[in-house]
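Engineer: kindly generate the corresponding structure for this input.
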Amino acid sequence: MPSRPGRICTELGCGKATAAASHYCPTHKAVVDARRAERMKGVHRQYNQKRDESDAFYKTEKWRKFSLYYRRLHPLCRECEAHGRTTASALVDHIKAYKTNPELAFDWTNVRALCKPCHNQVGERVGLSAS
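Structural biologist: Reported below is the predicted structural model:
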């Protein structure tokens, strides 16, 4: 099957051909990639600064012990069990987020054991992944 023909570079004023999968010629692609990498460094730096403040609780000895003990008592992912699957739990999740309800940090009725894929899906459903 023949490959797709190249496009014209989308950089203003450039009329060079591009590779089939790219929107930029090799010269402008390097510039655009460098610009994107620099922008992402700032985004990651800002995210990580906020994360250290919000995740300090999860690094405490009290939370680690609580989490290990809870997972010993609940070795399977609650979401997977609800869907008929058997998956080992990987972490303990707060049902009502710790950021908004710190008083419920160690409340047994506010936590559940989840595997990582289910934790990521639950976060997306609740809208926590965007924060």
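Engineer: rest of the way, CA atoms for contacts and neighbours
Structural biologist: Fine.
Engineer: how much space separates His74 from Tyr58?
Structural biologist: Distance, His74 to Tyr58, using Cα to Cα, to the nearest Å: 19 Å.
Engineer: between the two, who's got more neighbours?
Structural biologist: For His74 against Tyr58, the residue with the higher neighbour count under other Cα atoms under 10 Å is His74, and the figures read 16 against 13.
Engineer: list the contacts of stretch 112-120.
Structural biologist: Contacts to stretch 112-120, defined as Cα atoms under 8 Å, 6 or more residues apart in numbering, come from residues 70-71, 74-80, 87-95, 129.
Engineer: sequence B follows; please return its structure for comparison with A:
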Amino acid sequence: MIRKLCCAPGCEELAPAGQAHCADHAAEAEARARSRKARAKAGAAAQAGAAFYATGRWRRARARFLAAHPLCADCAGLGLVVAAAEVDHIRPHRGDPGLMWDRANWQPLCRPCHSRKTAREVFHPPGGIAKSEGSAR
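Structural biologist: Here you go, the predicted model:
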């Protein structure tokens, strides 16, 4: 396998095969990634009104919706038959009760599809990341 230079700026060490960073920079890169994920998760939970998902009303509505719509909408679009496990808000509700409870804004998704969609919304929001969160260029 071909080894490449560490991708840390200014580093001329070789990274282990299949890795992006040398041993010295791998821990730093992992810590930065964990920090980014934690900030994104905390921000998304705060924006989404996380307490909403813990209510009995939501849990009952979610169970009824999944019983009526048992297959993942994204997978079905690809011709796959995969059980839905999550109720996704098509348009993120950001705490807006109207969007939270609008069943036309709900879709059944499997966990991988829901995670992928949520990651896109959190890490690549429409209009880009806010300037305060993004890096200066």
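Engineer: what helix or strand is the aligned partner of Cys118 of structure 1 in structure 2 located in?
Structural biologist: Per TM-score structural alignment, the equivalent position to Cys118 of structure 1 in structure 2 is Cys113. Assigning secondary structure by DSSP states H and E places Cys113 of structure 2 in helix 111-123.
Engineer: of all the residues in that helix, which ones are buried?
Structural biologist: Arg111, Cys113, His114, Thr118, Ala119, Val122 (16 or more other Cα atoms under 10 Å).
Engineer: show me where structure 1 has helices.
Structural biologist: Assigned by DSSP state H, structure 1 shows helices spanning 26-55, 61-73, 78-82, 116-126.
Engineer: distance check, the spatially most central residue of structure 2 against Ala38 of structure 2.
Structural biologist: Against the mean C-alpha coordinate of structure 2, by Cα atoms, centre = their mean, the closest residue is Ala119 at 2.1 Å. Separation of Ala119 of structure 2 from Ala38 of structure 2 (Cα to Cα): 12 Å.
Engineer: now tabulate the helices of structure 1 in TSV and tack on distance to Leu104 of structure 1.
Structural biologist: Below are these laid out as TSV (distance: least, Cα to Cα, whole Å):
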stretch	distance to Leu104 of structure 1
helix 26-55	15
helix 61-73	12
helix 78-82	19
helix 116-126	17
